[in-house]
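need coordinates for the following:
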Amino acid sequence: MARKVTGRHVVISTAGAWIAGFVIFFPILWMVLASFKTELEAFATPPSFLFFHWTTENYVTVQERSDYLHHALNSLIVAGGSTLIAMLIAIPAAWSMAFSPTKRTKDILLWMLSTKMMPPVGVLVPIYLIYKNLGLLDTRTGLVFILCLGNLPIVIWMLFTYFKEIPKDILEAARMDGATIGRELIYVLTPMAIPGLASTLLLNLILAWNEAFWTLNLSTLEAAPLTTFIASYSSPEGLFWARLSAASTLAIAPILIIGWFSQKQLVRGLTFGAVK
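Next up is the predicted model:
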């Protein structure tokens, strides 16, 4: 018997959702507002929320001091490249684990996920030395490679979960019709798992875009993405909160826009297979 939902419950649930959403979004809102303040107003106590002298001086200063387009292009190439390579590797890997499992499949998946449990700083020194000897320091190729390896376990786990929801009978029917493994992947499996593939791609893109540890330690200037661009506004002289907020706003703007327009696809993919 279905549980009856009263108007009071709807109002309370809606109010709670709005409050939780506002609490989560408030730091981003505060950062955007601080980017339009002067440095004195950004440090003012008590802080002003809306009633202050609005200025775009911080954005002008950021553009004059740093090459935003160069860093944004690096972020786009590094995040996009690592995501595409991870997807190309993860799709056949997840397919083999989902439809041709062995006794060790679960152990392999657990081992892959366990690599995300180790703090990245634990392998910083060997990775840095390897990159130095191979000439990969401060290169886009090096960042693409390390971010791809870092996010690959999550990508394979997500795709494995989505592929498990697809009936095996459909793939067996394709094989009986003479479909090769390549055609099965491209023409049968991929179209059926588009929601899951899209959500995995978007999540991986966001993770790669926001990655700070490896980008800060393995890049300096030529391949520096937007995370390094933000960190450049932290100096020994102190933090310039207004300029730092302006730089942070510019850094999150592209991925925020992408996430806003693709939120329906992301939610659809994350709930893929939840309802039978």
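
C-alpha only now, for contacts and for neighbours.
Fine.

distance of Phe43 from Pro27?
Distance, Phe43 to Pro27, by CA to CA, to the nearest Å: 16 Å.

and for Leu221?
Counting by CA to CA, the separation of Leu221 from Pro27 is 29 Å.

quick one, which of Phe43 and Pro27 is more surrounded?
When Phe43 and Pro27 are compared for neighbours, Phe43 comes out ahead with 15 against 11, by other CA atoms under 10 Å.

for Ala247, see how far away the closest residue to the more buried one other than its chain neighbours is.
Take Phe43 and drop its neighbours on the chain: the residue closest to it by CA to CA, 6 or more residues apart in numbering is Trp241, 7.6 Å away. Trp241 sits at a distance of 10 Å from Ala247 (criterion: CA to CA).

now show me the structure for the sequence below, then we'll compare the two:
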Amino acid sequence: MARAVSNKTKTINTVIAGTLGVLMFFPILWIIILSFKTEEDAVRAPLEVLFQSGWTTDNFSTVQARSDYFRHFSNSVIISLGSTLLGLVVAIPAAWSMAFVPARRTKDVLMWMLSTKMMPPVGVLVPIYLIFRDTGLLDSRVGLTVVLMLINLPIIIWMLYTYFREIPGEILEAARMDGAGLKEEILYVLTPMAVPGIASTILLNIILAWNEAFWTLNLTAANAAPLTAFIASYSSPEGLFYAKLSAASIMAIAPILIMGWFSQKQLVRGLTFGAVK
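Below you'll find the model as predicted:
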């Protein structure tokens, strides 16, 4: 029997949720406002910025003319999609083996994989940089795709393992009795049943790869620079160009925000897959 919730409790929860939502969204809102201001107006006091300054769209045209936004955008798309798809190729068989092949230390292996995300990236920057330099992968899309795949691989495997564990093993046993081999079992039985979970995994890892800044700034120069490097280019020794930096930030986050907005139902469905029996 569901517990009744009073109107007062609902009102308090609504106010709290609304306040938290405003606080979380305010930095993005302020960046949007600054992107339509001149550099002189952007450094004024907040009330002056809102009520005593004009509006302009010159920052966006200046940013595009100076930095070639679409080249950085295409790099971000290729690197984020490529690293995610490459990660799935490795993670789906790995998650299948952990979920359906009995092993004593499966949970220990998963915890060890996840613990690698806790290591500071700067701790392995030098050896990876030297490997990339000697193999010709420095400032290349291929190199960044491989690095971001390896970085996010523990999360991909962990999420897919959770989804696969919710699929009854009897279904796979029935497929084996019908003559399905390992390839057919993974491609035609397991994968279609876990589509919501796989979709949410893809969306989450695209976001993670899109927002990755440390490796993209240290392993690229010009040719493979994604949108994170595009934003960083507006920080210079002469100071920060707040208006242009805000415009560049909006141009960089707008695609991923739009994707997240239109796919939020699928993302929530996938993240809650198997949570309710």
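
number of nearby residues for the residue nearest to Phe43 of the first structure?
Other residues near Trp241 of the first structure come to 22 when the count uses other CA under 10 Å.

ok, Leu202 of the first structure next?
There are 22 residues near Leu202 of the first structure, going by other CA under 10 Å.

then the one 10 residues further on?
Look at Ala212 of the first structure: counted by other CA under 10 Å, it has 16 neighbours.

the residue nearest to it when sequence neighbours are not counted: which element?
When the adjacent residues along the chain are set aside, Ala212 of the first structure lies closest to Thr227, with 5.6 Å between them (CA to CA, 6+ apart). Secondary-structure element containing Thr227 of the first structure, defined by DSSP states H and E: helix 226-231.

for that helix, give me the average deviation versus the second structure.
When the second structure is overlaid, helix 226-231 of the first structure sits 0.4 Å from its aligned residues on average, using mean CA distance after the TM-score superposition for the first structure.

chain center to that helix: distance?
Taking CA atoms, centre = their mean, to the nearest Å, one finds helix 226-231 of the first structure lying 16 Å from the centre of the chain it belongs to.

can you mark which positions in that helix are buried?
Leu226, Thr227, Thr228, Phe229, Ile230 (16 or more other CA atoms under 10 Å).

which residues are in contact with the fourth one?
Taking CA atoms under 8 Å, 6 or more residues apart in numbering as the definition of contact, the neighbours of Phe229 of the first structure are Ser66, Tyr68, His71, Ala247.

one more: the last one?
Residues near Ile230 of the first structure by CA under 8 Å, 6+ apart: Leu244, Ala247, Ser248, Ala251.

how close does the counterpart of it in the second structure sit to Lys244 of the second structure?
Under the alignment (TM-score structural alignment), Ile230 of the first structure pairs with Ile231 of the second structure. Here the criterion is CA to CA. By it, Ile231 of the second structure lies 9 Å from Lys244 of the second structure.

same check, this time on Ser6 of the second structure
Between Ser6 of the second structure and Lys244 of the second structure the distance, using CA to CA, works out to 48 Å.

more neighbours, the two?
When Ser6 of the second structure is set against Lys244 and neighbours are counted by other CA under 10 Å, the residue ahead is Lys244, at 26 against 8.

and the strands in the stretch 101-250 of the second structure?
With DSSP state E, counting those that start in this stretch applied, the stretch 101-250 of the second structure shows strands at 235-236, 239-240, listed in chain order.

ok, which of those comes nearest Val268 of the second structure?
Distances from Val268 of the second structure to each of the strands of the stretch 101-250 of the second structure were compared using CA to CA; the shortest belongs to strand 235-236, at 35.7 Å.

and the closest one against the first structure, how far off on average?
Counting by mean CA distance after the TM-score superposition for the first structure, strand 235-236 of the second structure comes out at 0.3 Å.

skip the chain neighbours and tell me the closest residue to Met193 of the second structure.
Of all residues beyond its chain neighbours, the one nearest Met193 of the second structure is Ile167 (7.6 Å), with distances taken as CA to CA, 6+ apart.

how many neighbours does the one you found have?
When neighbours are defined as other CA under 10 Å, Ile167 of the second structure has 16 of them.

so what's it up against?
Under the criterion of CA under 8 Å, 6+ apart, the neighbours of Ile167 of the second structure are Leu190, Met193, Ala194.

what are the boundaries of the helices in the stretch 1-150 of the second structure?
Shown for the stretch 1-150 of the second structure, the helices assigned by DSSP state H, counting those that start in this stretch span residues 7-35, 39-42, 46-51, 58-67, 69-100, 106-115, 125-135, 141-165.

Val188 of the first structure is in contact with Leu171, isn't it?
Yes: the pair Val188 of the first structure and Leu171 passes the contact test of CA atoms under 8 Å, sitting 7.2 Å apart.
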